[in-house]
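Asker: Predicted model and sequence below, questions to follow.
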Amino acid sequence: MDDSAKIYLGIALMIVMMGMGLSLKLEDFKRVVKFPKAVVIGLVNQLIFLPLIAFGLIYLLGIRNTLAVGMILIAACPGGPTSNLISHLCKGDTALSVTLTAFSSVLTLFTIPVILEWSLIHYMGNDETSIILNRFEIFKDLFLITIVPISAGMLVKHFKPEWADRLQSKVKIASALVLFILIVGLTIKEKHNIIPYFSEVGIGTFSLNIITLSLGFITARMLSLSSKQAISISIESGIQNGTLAIALAIGLLKNNDFAIPGAVYSLIMFITSFIIIGFLNTKKFRQPTDN
């Protein structure tokens, strides 16, 4: 990828992340005091269980090195920019979903460098870690392309809420378009390998998505959270920021193979999301209460 393409990719990702910021307020972070157990359960599912499940699937399915790194990368990323909308459409606890998105976006700033460095050493060997320089470089890049635009979006939301409300729908469309363009571009670039790649990581990414969605709901219900909270935790666990994963793989790590699992996972998670939305909105499952 040439320098101009990297710049465009970075700008596109910053727009996506700013869109997330437009829906966030400081109150979303303070809400952890209101339901700390739900937030902790959600974050444990997303930040701990998700990478561990990815690691287990890689081992069980024998996914090869470069694609294994990509699997870990998508598992390490925070919730996707559409997770709040999907949670709302699934009749979940939207406030909890927003809070989990806010916290995971900040916390993964610290967890991604560690997990990514470990995965490169574990799957690629010590020689390959030179491509990521060091943890500080990853932290710096993540800060610039995630925290800065999210903060900018939050500032707009705080000082000009009417602007934020008008921009949100447009940015959400732009976010989906950016992800679509990335997937199409990656498919074209890897057109000779895309079918073998998909056959190799398709089962793994599908399993990762289904297991994390299910585990998020089950753990929440087992620990006495409401069905609405369980739905939101499930969605936040299974809907990942595929745009960030692909951008990091192509822009920072400079390896298209690392981006393949993120692209495949993104396609799968939207398919499963539409199925869940339809399922939970059938007459049988429409529930007026939070139970």
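Answerer: Great, that's in hand. Small disclaimer: the values here were computed from a predicted structure and weren't measured. Numbers count the residues shown, from 1 in each chain.

Asker: only C-alpha atoms for contact and neighbour calcs from this point on.
Answerer: Will do.

Asker: What is whichever strand or helix holds Ile181 packed up against?
Answerer: For Ile181, the element it lies in under DSSP states H and E is helix 161-189. The helices and strands touching helix 161-189, judged by 3 or more Cα pairs under 8 Å, 6 or more residues apart in numbering; DSSP states H and E, are helix 3-21, helix 148-159, helix 242-247, helix 256-280.

Asker: Ok, which of these comes nearest Ile233?
Answerer: Smallest distance to Ile233 across those (Cα to Cα): 13.4 Å, for helix 256-280.

Asker: got the angle between the closest one and helix 161-189?
Answerer: 120 degrees (axes from the mean of the first three to the mean of the last three Cα atoms, to 10 degrees).

Asker: What residues sit buried inside helix 256-280?
Answerer: Using 16 or more other Cα atoms under 10 Å as the burial criterion, the residues of helix 256-280 that qualify are 256-269, 272-273, 276-277, 280.

Asker: Buried ones in the following helix or strand past the helix holding Ile181, by neighbour count?
Answerer: Sequence-wise, the next helix or strand downstream of helix 161-189 (DSSP H and E) is helix 194-222. Buried residues in helix 194-222, counted by 16+ other Cα under 10 Å: 194, 197-198, 200-202, 204-221.

Asker: Give the other helices and strands that the helix or strand just after helix 194-222 contacts.
Answerer: Once the chain leaves helix 194-222, the next helix or strand it forms, by DSSP H and E, is helix 227-238. Contact here means 3+ Cα pairs under 8 Å, 6+ apart; on that basis helix 227-238 packs against helix 36-44, helix 83-89, helix 94-124, helix 194-222.

Asker: report the angle between the axes of the longest one and helix 148-159?
Answerer: Just to be clear, that refers to helix 94-124. Using the same axes, to 10 degrees: helix 94-124 against helix 148-159 is 170 degrees.

Asker: mind listing what Ala75 touches?
Answerer: Each residue near Ala75 by Cα atoms under 8 Å, 6 or more residues apart in numbering is listed here: Leu50, Pro51, Ala54, Gln240.

Asker: Closest one of these to Leu22?
Answerer: Relative to Leu22, the closest of these is Gln240; by Cα to Cα it sits at 18.4 Å.

Asker: A further structure is provided below for comparison with the first:
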Amino acid sequence: MKLVNLVNYVFKEHLSWIVVFTAAAALLFPSAFAWLAVWVTLMLQFIMFTMGATMKTSDFSEVFKQPVRVLAVVATQYIFMPLSAYLLAKLFQLPAEVALGLILLGSVPGGTSSNVLTYLAKGDVALSITATSVSTLLSPLLTPVVLSVFGGAFIEIEFWSMFLSILQVVLVPILLGLVANRFFGTYTEKMESYLPTFSSIAVLLVLAGTVAVNRDNLITTGWVIFLVVFLHNISGYGSGYLVSHLLGFSKESTRAIAIEVGTQNTGLAASLGLAHFTPLAALAGATGTMVHTLFGSIYASFCAKNDKRQAQALEKKHSLEKTTSVQAANY
């Protein structure tokens, strides 16, 4: 148990560096990791199963408490993010399959790493968990729809094939996880501390596999892909802030929404790209894992440090006011 807690702590505190190290290893030694690409779908199914196994009724409480916030996340995620990807693909004149991969990245639900990033950023974790769950459960229908609308301009999309694929990769494993939680709750509770670690390792293996098979493409066009994916990621944070400002949400909710909209399920994007198209279509998903984690970690660190500075300034102000008040009373 101590080892598991240590590993969980390392992943939480040093996730960005672990992601960079994994990607670098896959780039330097692609032959050692390329075989993982065959197992990307299975690993993603395991991640979704762990998500379902740890879901609780309370995870959806935000839907009933403040449905507007959850609706704001899901609507922004499935409308703005694919549109942003489409416009960036046109602006940078990306090759058809690379452009499709970027739009695919914008069409998938929020990633589970958004929950960790929201926690580190001192945001509304309950909202983040609920939004991730809802957007993921809606993904079998919404992802093929928005991908057909925006990605159809580049490559013909087989709607029902992708719909069934997402059912198999996302919804079925989640439902099996929920069933396991329902009938074997005693055991899943004991495993709950282990599952995030196993899930994180699976995400890293997905990253390593997709980076390895895209090694040559990343080397030749890497800077363009990184730039476009970064701009797409930034646009998600910006749209989250804009929507939150217009609707008057709290600082904590705003941070959660910005992270949730900007942080996609990159593993799912990479898996669908490999399964339905070519390794080029998985390029944005592989790059997104690195970009989303790195920028998200930087953003979370900035938010936490900013809160600390504000708390210290407020404490100093109260201390000064107290001193002034005592001096005035003595006078």
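Answerer: Alright, I've got the coordinates. It should be emphasised that the depicted structure is a prediction, and the values quoted were computed from it without experimental measurement.

Asker: Need the TM-score from the superposition.
Answerer: A TM-score of 0.86 describes the superposed chains when it is computed by TM-score structural alignment, normalised by the length of the first structure; 276 aligned residues with a Cα RMSD of 2.3 Å.

Asker: Filter the contacts of Ala75 of the first structure down to just the buried residues.
Answerer: Going by neighbour count (16+ other Cα under 10 Å), these have Leu50, Pro51, Ala54, Gln240 buried.

Asker: Using JSON lines, please lay out those residues together with secondary structure and distance to Met154 of the first structure.
Answerer: Formatted as JSON lines, these follow (DSSP: H, G, I helix; E, B strand; the rest coil; distance: Cα to Cα, whole Å):
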{"residue": "Leu50", "secondary structure": "helix", "distance to Met154 of the first structure": "27"}
{"residue": "Pro51", "secondary structure": "helix", "distance to Met154 of the first structure": "28"}
{"residue": "Ala54", "secondary structure": "helix", "distance to Met154 of the first structure": "32"}
{"residue": "Gln240", "secondary structure": "strand", "distance to Met154 of the first structure": "21"}
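
Asker: Pull the most distant pair out of these.
Answerer: Greatest spatial distance in those: Ala54 and Gln240, 12.9 Å, computed using Cα to Cα.

Asker: separation between Val74 of the second structure and Val206 of the second structure?
Answerer: 25 Å (Cα to Cα, to the nearest Å).

Asker: Those two: which is more packed in?
Answerer: Val206 (30 against 23; other Cα atoms under 10 Å).

Asker: Near the aligned partner of Ala95 of the first structure in the second structure, how many other residues are there?
Answerer: Aligning on TM-score structural alignment places Ala95 of the first structure opposite Ala126 in the second structure. Ala126 of the second structure: 19 surrounding residues under other Cα under 10 Å.

Asker: Likewise for Lys6 of the first structure?
Answerer: 16.

Asker: In space, not sequence, find me the middle residue of the second structure.
Answerer: Gly111 (2.8 Å; Cα atoms, centre = their mean).

Asker: what's the counterpart of that one in the first structure?
Answerer: Matched to the first structure by TM-score structural alignment, Gly111 of the second structure sits across from Gly80.

Asker: Kindly report the same for Leu171 of the second structure.
Answerer: When the first structure is aligned by TM-score structural alignment, Leu171 of the second structure is paired with Ile147.

Asker: how near is the nearest residue in space to its match that is not next to it in sequence to Val171 of the first structure?
Answerer: Residue nearest to Ile147 of the first structure in three dimensions, not counting chain neighbours: Val106, with 7.0 Å by Cα to Cα, 6 or more residues apart in numbering. Relative to Val171 of the first structure, Val106 of the first structure is positioned 20 Å away (Cα to Cα).

Asker: Those two: which is more packed in?
Answerer: Val171 (20 against 17).

Asker: Quick check: Asn255 of the first structure touching Leu248?
Answerer: No. Contact criterion Cα atoms under 8 Å: Asn255 of the first structure and Leu248 do not qualify, at 9.3 Å.

Asker: Give the aligned equivalent of Ser148 of the second structure in the first structure.
Answerer: Match for Ser148 of the second structure (TM-score structural alignment): Glu117.

Asker: Please name the nearest non-neighbouring residue to its match.
Answerer: Nearest non-adjacent residue to Glu117 of the first structure (Cα to Cα, 6+ apart): Thr129, at 6.8 Å.

Asker: try Val203 of the second structure
Answerer: Nearest residue to Val203 of the second structure, sequence neighbours excluded (Cα to Cα, 6+ apart): Gly267, at 6.8 Å.

Asker: same check, this time on Pro173 of the second structure
Answerer: The shortest distance from Pro173 of the second structure to any non-neighbouring residue, by Cα to Cα, 6+ apart, is to Phe49 (4.5 Å).

Asker: residues in contact with that neighbour?
Answerer: Under the criterion of Cα under 8 Å, 6+ apart, the neighbours of Phe49 of the second structure are Pro173, Ile174, Leu175, Leu176, Gly177.

Asker: Please report the distance of the fourth one from Phe49 of the second structure.
Answerer: Going from Leu176 of the second structure to Phe49 of the second structure by Cα to Cα gives 7 Å.
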